[in-house]
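> what follows is a predicted structure for the sequence shown.
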Amino acid sequence: MSTAPVLTVGETMVLVAGTRHEPLQQGTPMSLGMGGAESNVAIGLRRLGTAAHWVGRVGDDSAGDLVERLLLGEGVQTTCLRDPSAPTGLMLKERRSTMETRVWYYRQASAGSRLAPGDVPDEAVTGAALVHLTGITAALSPSARALTLQVAALAAGSGVPVSFDLNYRAGLWSPDDARALYREILPLCTLVFAGDDEAAIAVGSAPDARTYARRLLDLGAGTAVVKRGADGALSSGPGGTHERPAVPVTVRDTIGAGDAFVAGYLADVVDGQDAATALGTAVAVGAYACTGDGDWEVLPRRREIARLLDPEPVSR
């Protein structure tokens, strides 16, 4: 098991969320927190006992202070680059009902969108156990896209495994722009994560998860993991093809479940587990993340994952 951290790079925003299941226009009480795909993964890793290092830009403001404090409080090694001329991004979440959650992002010209080549120290990349990147960061701006490719290339060239989650966001870029980035970065990647719809952007529509995985491998990725939500997940790579069904849970909030899935998979990879074991852990962690509110607050520890199958989930 490596003691070096998993490095994640990206934007973390302040999150303002309704505390009740009702439209925001009703004046529902709000809570204050944070959220971001890469920091969610970092926290998930720490909860599972894996060292993690997050690098990102925040404003020189109280919102940036909050992001830094919460990440440090979770035990994440944190490099918060402070931007005095741009604010920390904002995410607004409406729990409209138990069946529907809406999220709005206010990140144009944010500090995080100004991530650029040179922001991540070379030694943070070359000294990592693994580097995890996402398509969200690459979509924020041309400079953030360049940074994503720079970090991936440095890691791959230094023998550090690279993990990449396609994480397509229609509000940030077009399918054509996303596809171009995916096809440029996948040859550098040891691992790629994608949902069915995201994989279709990268490789075209396919009849099933196995075909999506094979086509992602054809683009150069070492192992492809297809996240299928309620239909479970599939991985394909040098160790063969593995499938896991979804773990049935009572769903409260699905936001952040994909990041939880990735954290579960990466924690086992860094721990030296095989692909089949990692996939099982990923499915369990992703399911657990759906059982409570928040992007990362409910992420489990190792000892808690087994409770998903415990008929008497009461600690005594």
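Structure's in. What do you need?
> from here on, contacts and neighbour counts on C-alpha atoms
OK.
> report the buried residues of stretch 138-146.
A138, A139, L140, S141, S143, A144, R145, A146 (16 or more other C-alpha atoms under 10 Å).
> before we move on, what about stretch 150-164?
Neighbour-count burial for stretch 150-164, counted by 16+ other C-alpha under 10 Å, picks out Q150, V151, A152, A153, L154, A155, A156, V160, P161, V162, S163, F164.
> now these in TSV, with distance to G64 and secondary structure?
Putting the buried residues of stretch 150-164 into TSV (distance: C-alpha to C-alpha, whole Å; DSSP: H, G, I helix; E, B strand; the rest coil) gives the following:
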residue	distance to G64	secondary structure
Q150	25	helix
V151	23	helix
A152	26	helix
A153	29	helix
L154	28	helix
A155	28	helix
A156	31	helix
V160	30	coil
P161	30	coil
V162	27	strand
S163	26	strand
F164	25	strand
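> ok, structure two:
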Amino acid sequence: MKLLGIGDNVLDDYRWRQELYPGGNSVNVPVLARRYDGSTAAYIGVLADDGAGLHFASALREEGVDISRVRVMHGISARNYIELDEAGDRHFVGNNGRETAQYQALLCLTPGDYAMMEQYDLAHTSIHSWLDAYHPAISRRVPLSLDFSGEYDRVNIAQLCPLLRFAFFSGGAASEEEVRALARTALDAGARTVVVTMGVRGSYLLEQGREHRQECVRADVVDALGAGDAFIAAFLAEYHAGGGDLADAAQKASVFAAQCCGHYGAFGHAMPHPDRCAGEQADLCL
């Protein structure tokens, strides 16, 4: 398929490893879809012109992602600070605030961006991308997929789901009944395909007239970052290739998500932390 990511990007700062990894849902999904089956991938967003931002752009080029519509702004790259608990599961423990290029130069879509969208099968974005004002215009040009993550309420479900071909939610802490109720709310609001992921408990998928409960293929894996985005990427690719086979796409996406738990970062490309860029380690850093 031809998949276009629009919106958020961030460097995941693995503090105990002193390494930075490119990430952000709107970037990860097209990158991982390309890795999964060779899907055509592109990304529209804002990167900083510091060393981390240049590294980010280089990583996307290496992955074969079209970044011709990426804006490069003067400033510092956004970072999320990541730590692991005793079980090895990752946790977000803060960020570097709003003094970043991504925050100070919010993405404003242009006629050139809209023209690019019309060349793609699907656009994917996230609730963290600050694109609320643009969702209607995007959805008129290309089918739209959106990841609500765990930040949703009845207001934004009601506002956004009428525009969505695919709606993804994180429901790891919710009960089975709550997950099914959430999916039904999103479907009734207008989304055509609703997916609620639940970590090691699997996922629940709902469309008009059919549903599927996908068990996790490997409950022993630990998500070091990116498994949810890998599920979304593979699901979208398989759903497109298989003509809408809900169960088959979910099963194959679960396998791919488990495979993506075996490395750091959503798609690798580690950069040494700037704190390491001194003395005899200076040649490691941009």
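Nice, thanks for sending it over. Keep in mind the model is a prediction, meaning the values are calculated, not measured.
> let me see the TM-score of these two.
Here the TM-score for the pair of chains, by TM-score structural alignment, normalised by the length of the second structure, is 0.82; 263 aligned residues with a C-alpha RMSD of 2.5 Å.
> nearest to V270 of the first structure among the buried residues of stretch 138-146 of the first structure?
Minimum distance to V270 of the first structure across those is 24.2 Å, recorded for A138 (C-alpha to C-alpha).
> the closest one falls within a helix, correct?
Yes - assessed with DSSP: H, G, I helix; E, B strand; the rest coil, A138 of the first structure lies in a helix.
> can you tell me what D49 of the second structure aligns to in the first structure?
Mapped onto the first structure by TM-score structural alignment, D49 of the second structure lines up with D60.
> so its match touches D83, yeah?
Yes - taking contacts as C-alpha atoms under 8 Å, D60 of the first structure lies within contact range of D83: 5.5 Å.
> now do the helices in the first structure.
Using DSSP state H, the helices of the first structure run over residues 37-47, 62-73, 122-126, 135-140, 142-157, 175-185, 196-203, 209-218, 257-270, 275-289, 302-305.
> the first one: average distance to aligned residues in the second structure?
In this case it means helix 37-47 of the first structure. Once fitted to the second structure, helix 37-47 of the first structure is off its aligned match by 1.0 Å on average (mean C-alpha distance after the TM-score superposition for the first structure).
> got the contact list for the aligned residue in the first structure for D8 of the second structure?
By TM-score structural alignment, D8 of the second structure lines up with E11 in the first structure. E11 of the first structure is in contact with G36, A37, E38, S39, G56, R57, V58, G89, G112, S113, T137, counting by C-alpha atoms under 8 Å, 6 or more residues apart in numbering.
> so which of these is the most crowded?
Among the contacts of E11 of the first structure, the one with the most neighbours (other C-alpha atoms under 10 Å) is V58, at 32 neighbours.
> isn't that residue right up against T78?
No - shown here, V58 of the first structure and T78 do not form a contact pair, counting by C-alpha under 8 Å, at 11.7 Å.
> which residues do those two both contact?
With C-alpha under 8 Å, 6+ apart as the test, V58 of the first structure and T78 reach no residue in common.
> one step back: which among the buried residues of stretch 138-146 of the first structure gets closest to A267 of the first structure?
Checking those against A267 of the first structure by C-alpha to C-alpha gives A138 as the nearest, at 23.4 Å.
> excluding sequence neighbours, find me the nearest residue to that closest one.
Leaving aside its sequence neighbours, A138 of the first structure sits nearest to R145 (C-alpha to C-alpha, 6 or more residues apart in numbering; 3.8 Å).
> now do the contacts for that neighbour.
Contacts for R145 of the first structure (C-alpha under 8 Å, 6+ apart) come out as A116, T137, A138, A139.
> and if you look at L90 of the first structure?
Going by C-alpha under 8 Å, 6+ apart, the list of residues near L90 of the first structure reads M13, V14, L15, V16, Y105, Y106, R107.
> 7 Å instead, please
Going by C-alpha atoms under 7 Å, 6 or more residues apart in numbering, L90 of the first structure touches M13, V14, L15, Y105, Y106, R107.
> what does it correspond to in the second structure?
Checking TM-score structural alignment: L90 of the first structure goes with R79.
> C290 of the first structure now?
Structural alignment (TM-score structural alignment) places C290 of the first structure against C261 in the second structure.
> ok, now how distant is Y168 of the first structure from L219 of the first structure?
From Y168 of the first structure across to L219 of the first structure, the span is 17 Å (C-alpha to C-alpha, to the nearest Å).
> more crowded one of these two?
Y168 (23 against 18).
> residue contacts, the closest residue in space to E151 of the second structure that isn't next to it in sequence?
Spatially, and ignoring its direct neighbours in sequence, E151 of the second structure is nearest to I127 (7.6 Å; C-alpha to C-alpha, 6+ apart). By C-alpha under 7 Å, 6+ apart, the contact set of I127 of the second structure is L146, D147, F148.
> across to the first structure, which of the residues you listed hold up?
Contacts conserved in the first structure for the contacts of I127 of the second structure, using both residues aligned by TM-score structural alignment, their matches' C-alpha atoms under 7 Å: D147, F148.
> what's the closest of the contacts of I127 of the second structure to P162 of the second structure?
Closest to P162 of the second structure, out of all of the contacts of I127 of the second structure and judged by C-alpha to C-alpha, is L146, at 11.7 Å.
> the first structure: which residue goes with that closest one?
By TM-score structural alignment, L146 of the second structure lines up with F164.
> what of F235 of the second structure?
Aligning on TM-score structural alignment places F235 of the second structure opposite Y265 in the first structure.
> just H128 of the second structure next, same as before
Matched across to the first structure, H128 of the second structure falls on I136, judged by TM-score structural alignment.
> what's the neighbour count on that match?
Counted with other C-alpha under 10 Å, I136 of the first structure comes out at 25.
> list the contacts for it?
The neighbours of I136 of the first structure, taking C-alpha under 7 Å, 6+ apart as the test, are N167, Y168, R169.
> repeat that for 8 Å
G10, A37, L166, N167, Y168, R169, L172.
> ignoring the adjacent residues along the chain, who's closest to the aligned residue in the first structure for L160 of the second structure?
Mapped onto the first structure by TM-score structural alignment, L160 of the second structure lines up with I185. Spatial nearest neighbour of I185 of the first structure, excluding adjacent residues (C-alpha to C-alpha, 6+ apart): L149 at 6.6 Å.
> that neighbour: neighbour count?
Counted with other C-alpha under 10 Å, residues neighbouring L149 of the first structure total 18.
> what of L84 of the second structure?
15.
> residues contacting it?
L84 of the second structure touches R90, H91, A224, counting by C-alpha under 8 Å, 6+ apart.
> counterpart of the second one over in the first structure?
Looking back up the chat, that one is H91 of the second structure. Match for H91 of the second structure (TM-score structural alignment): R102.
> please report how far that match lies from A146 of the first structure.
Distance from R102 of the first structure to A146 of the first structure, counting by C-alpha to C-alpha: 30 Å.
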